[in-house]
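J.: sequence first, then the predicted structure:
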Amino acid sequence: MKRIVAILVLVATCNSSFAQEAEVYQEPSKATVAYQEYREKTTRPPYGLEKVLMMIKKIEGNDENMALKQKDYLTLSLREKFTYHMINAESYSQNCDAMPPVLDAEKKIFAQLPDAFGEYSWSERQLNFLHANRDSVMALITESVGRSNRVGVNYKKAIIEINGREMIPLLISIYNRDHKDKDILTVLMILMKNNEYAPFMTSASYKKLYADGESSYHAFLNFNTANEELIIQRANTFYNALPKKG
């Protein structure tokens, strides 16, 4: 009898918890949904795009295996490989359900970027390509962004992966066109964090966003002129202090 009562109490508690969650849930605004979709957009490089899309189409439907066979992969030029990597992640990793849009996301500067490929991520072969061809990857991103004036989430991920700190002026230039893509500010902060830039590492912004690794995926700064200008100023100072080639 005691066990039955305990179970009923547990069920009631769970139902109460679910009811409370339902009560506090707020439908995101159209602006929030639109901005979330904007954040998740990738950029398709033009280099051999039709050829690469045809090759990817042949491996679609393989569920957890979205990798070209090595013999087919080796037929691609460097530019075509870049396109392939930017639009097709090979490694499948089961993730939890996608998180719903964060309320007022358009008014926030997030600590982390959204996923670029859903349940897929770059494989070891793909990461090796990015690092082995770091200068070429930065040059191709620069060339592509120069045409589209857009830095897709896949490009942002690639810049962070290869520690593309040389691209800070371009990122700031693209951001300053309309101040819309606040994830560019996120990239700037991650680059400073990954390079252990002292003025950023000792800042209140760092402590709020990255001091706790687990919570950083939900952390954000409020978007306002002061935070925007401070991030850009620190990133510029960081870039200007970098050793220059040649």
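T.: Perfect, thanks for sending it.
J.: CA only for contacts and neighbour counts going forward, please
T.: Noted.
J.: where do the strands of the chain begin and end?
T.: Ranges of strands within the chain are 91-92, 108-110, 120-121, 220-222, based on DSSP state E.
J.: got another one to weigh against that:
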Amino acid sequence: MKKTILLFCILWAVNFASAQEDINITKYQDSRLKEAVPSYALSKVEKLISKLKQSSESLNQDTKNDISKLSDKDFEKLSVKEKFTYTMLYPESVSKNNLNIPAISDEENKIFGYLPDFKSNKKWSDRQISFLTSNKKEVIALIKESCLKDKFIGLNYKKALVKVKAIEAIPFLIDFYKYKDSKDKDILTALSLIVKDGRYFHYIRANIYKDLYGNDDKPVEESYIDDTASNEEYILKTASNFYIQYPKNKM
């Protein structure tokens, strides 16, 4: 009887520990996928999006992968701030190769080479990407203002900064990571991607770069390094050096 009770206790403890680990993994994954909500013309944009979602839900089964979106005429009528909020909250295209990250043990102690895709399995349309890149200065300014207000950098903001190759935002990202949210390792990922896209010679030849991006056969969700103090410091210092050395007239 005592042996049975002891065995039961051991099994319960093992299952409880396993369940607790799964909860922790899910919690951190959810934090990685959390998106920011811009406040600019939010009420107006939310009403537009609500109508579009209702229209999408009424599509035929054969067109279930289609997404209702504003006409080009209505899209162009929006101000820069309205387009920004609309783009951050409502990606207009479906992602065919969504990066569904599997559960990874000790995920919060890793620095990933890539940002995950949106949880909604969506991606920005060509016109939304064109808006972001052609209004790069304004987009960066709005992201900075919003992040400082909310003390949070959502996945959509990180992806936007990477998409527009926001070298100008490197000092902001470094400061935000150091003094506001050092638990958000995807800020380091965003910095790494901006430096990578800038083809910074000193980074490309580094071992960390090879570990993150040097194996084309490795699935992108498995491209990560351990979050050690030395790895963090290297990414932060490399990004800072890249910003300092990059010609300002090219930004």
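T.: Cool, got the structure. A quick note: this is a predicted structure, and the numbers were derived from the prediction, not measured.
J.: with distance to Ala19 of the first structure and mean neighbour count added, can I get the strands of the first structure in TSV?
T.: Shown next, in TSV, are those (distance: least, C-alpha to C-alpha, whole Å; neighbours: other C-alpha atoms under 10 Å):
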stretch	distance to Ala19 of the first structure	mean neighbour count
strand 91-92	35	18
strand 108-110	28	22
strand 120-121	34	18
strand 220-222	28	17
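J.: so can I have JSON lines of those showing distance to Met66 of the first structure?
T.: Output for the strands of the first structure, formatted as JSON lines (distance: least, C-alpha to C-alpha, whole Å):
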{"stretch": "strand 91-92", "distance to Met66 of the first structure": "7"}
{"stretch": "strand 108-110", "distance to Met66 of the first structure": "30"}
{"stretch": "strand 120-121", "distance to Met66 of the first structure": "9"}
{"stretch": "strand 220-222", "distance to Met66 of the first structure": "33"}
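J.: any idea which of those strands gets closest to Gly146 of the first structure?
T.: strand 108-110 (24.0 Å; C-alpha to C-alpha).
J.: please report the distance of the equivalent of Val80 of the second structure over in the first structure from Phe129 of the first structure.
T.: Under the alignment by TM-score structural alignment, Val80 of the second structure pairs with Leu78 in the first structure. From Leu78 of the first structure across to Phe129 of the first structure, the span is 9 Å (C-alpha to C-alpha, to the nearest Å).
J.: please apply the same query to Ile160 of the first structure.
T.: From Ile160 of the first structure to Phe129 of the first structure the distance is 14 Å (C-alpha to C-alpha).
J.: one more: Phe117 of the first structure?
T.: Look at Phe117 of the first structure and Phe129 of the first structure: by C-alpha to C-alpha, they are 18 Å apart.
J.: also Gln233 of the first structure?
T.: Counting by C-alpha to C-alpha, the separation of Gln233 of the first structure from Phe129 of the first structure is 32 Å.
J.: ok, Glu23 of the first structure next?
T.: Glu23 of the first structure sits 48 Å away from Phe129 of the first structure when distances are taken as C-alpha to C-alpha.
J.: can you pick out the residue with more neighbours from the two?
T.: Neighbour totals were compared for Glu23 of the first structure and Phe129, and Phe129 leads with 16 against 9 (other C-alpha atoms under 10 Å).
J.: that one matches what in the second structure?
T.: Counting by TM-score structural alignment, Phe129 of the first structure corresponds to Phe131 in the second structure.
J.: which parts of the longest helix that the first structure contains are buried?
T.: Secondary structure assigned by DSSP state H gives helix 2-24 as the longest helix of the first structure. For helix 2-24 of the first structure, the buried set under the neighbour-count rule, 16 or more other C-alpha atoms under 10 Å, is empty.
J.: what of stretch 71-90 of the first structure?
T.: For stretch 71-90 of the first structure, a neighbour-count test (16+ other C-alpha under 10 Å) marks 76, 79-90 as buried.
J.: next one: stretch 125-139 of the first structure
T.: The neighbour-count check on stretch 125-139 of the first structure (16+ other C-alpha under 10 Å) flags Gln126, Leu127, Phe129, Leu130, Arg134, Val137, Met138 as buried.
J.: could you measure from the third one over to Trp122 of the first structure?
T.: With distances defined as C-alpha to C-alpha, the gap from Phe129 of the first structure to Trp122 of the first structure amounts to 10 Å.
J.: now the residue nearest to the spatial centre of the second structure. Nearest residue, chain neighbours left out?
T.: In the second structure, the C-alpha nearest the mean C-alpha coordinate belongs to Leu155, at 3.1 Å (C-alpha atoms, centre = their mean). Spatial nearest neighbour of Leu155 of the second structure, excluding adjacent residues (C-alpha to C-alpha, 6 or more residues apart in numbering): Glu35 at 5.0 Å.
J.: quick one: contacts for that neighbour?
T.: When contacts are counted by C-alpha atoms under 8 Å, 6 or more residues apart in numbering, Glu35 of the second structure touches Ile153, Gly154, Leu155, Asn156, Tyr157.
J.: on that earlier part again, what lines up with the residue nearest to the centre of the second structure in the first structure?
T.: Alignment note: Leu155 of the second structure maps to Val153 in the first structure; criterion TM-score structural alignment.
J.: tell me who's in contact with its match.
T.: Arg39, Glu40, Lys41, Thr42, Thr43, Leu113, Pro114, Asp115, Ala116.
J.: hmm, the third one is touching Gly152, no?
T.: Yes. Counting by C-alpha atoms under 8 Å, Lys41 of the first structure sits close enough to Gly152 to count as a contact (5.7 Å).
J.: more crowded one of those two?
T.: Between Lys41 of the first structure and Gly152, counted using other C-alpha under 10 Å, Gly152 has the larger neighbour count: 24 against 18.
J.: distance of the more buried one from Ala6 of the first structure?
T.: Going from Gly152 of the first structure to Ala6 of the first structure by C-alpha to C-alpha gives 52 Å.
J.: and if you look at Val151 of the first structure?
T.: To Ala6 of the first structure, Val151 of the first structure is 55 Å away according to C-alpha to C-alpha.
J.: leaving out the residues flanking it, which one is nearest to Tyr84 of the first structure?
T.: Spatial nearest neighbour of Tyr84 of the first structure, excluding adjacent residues (C-alpha to C-alpha, 6+ apart): Val52 at 6.0 Å.
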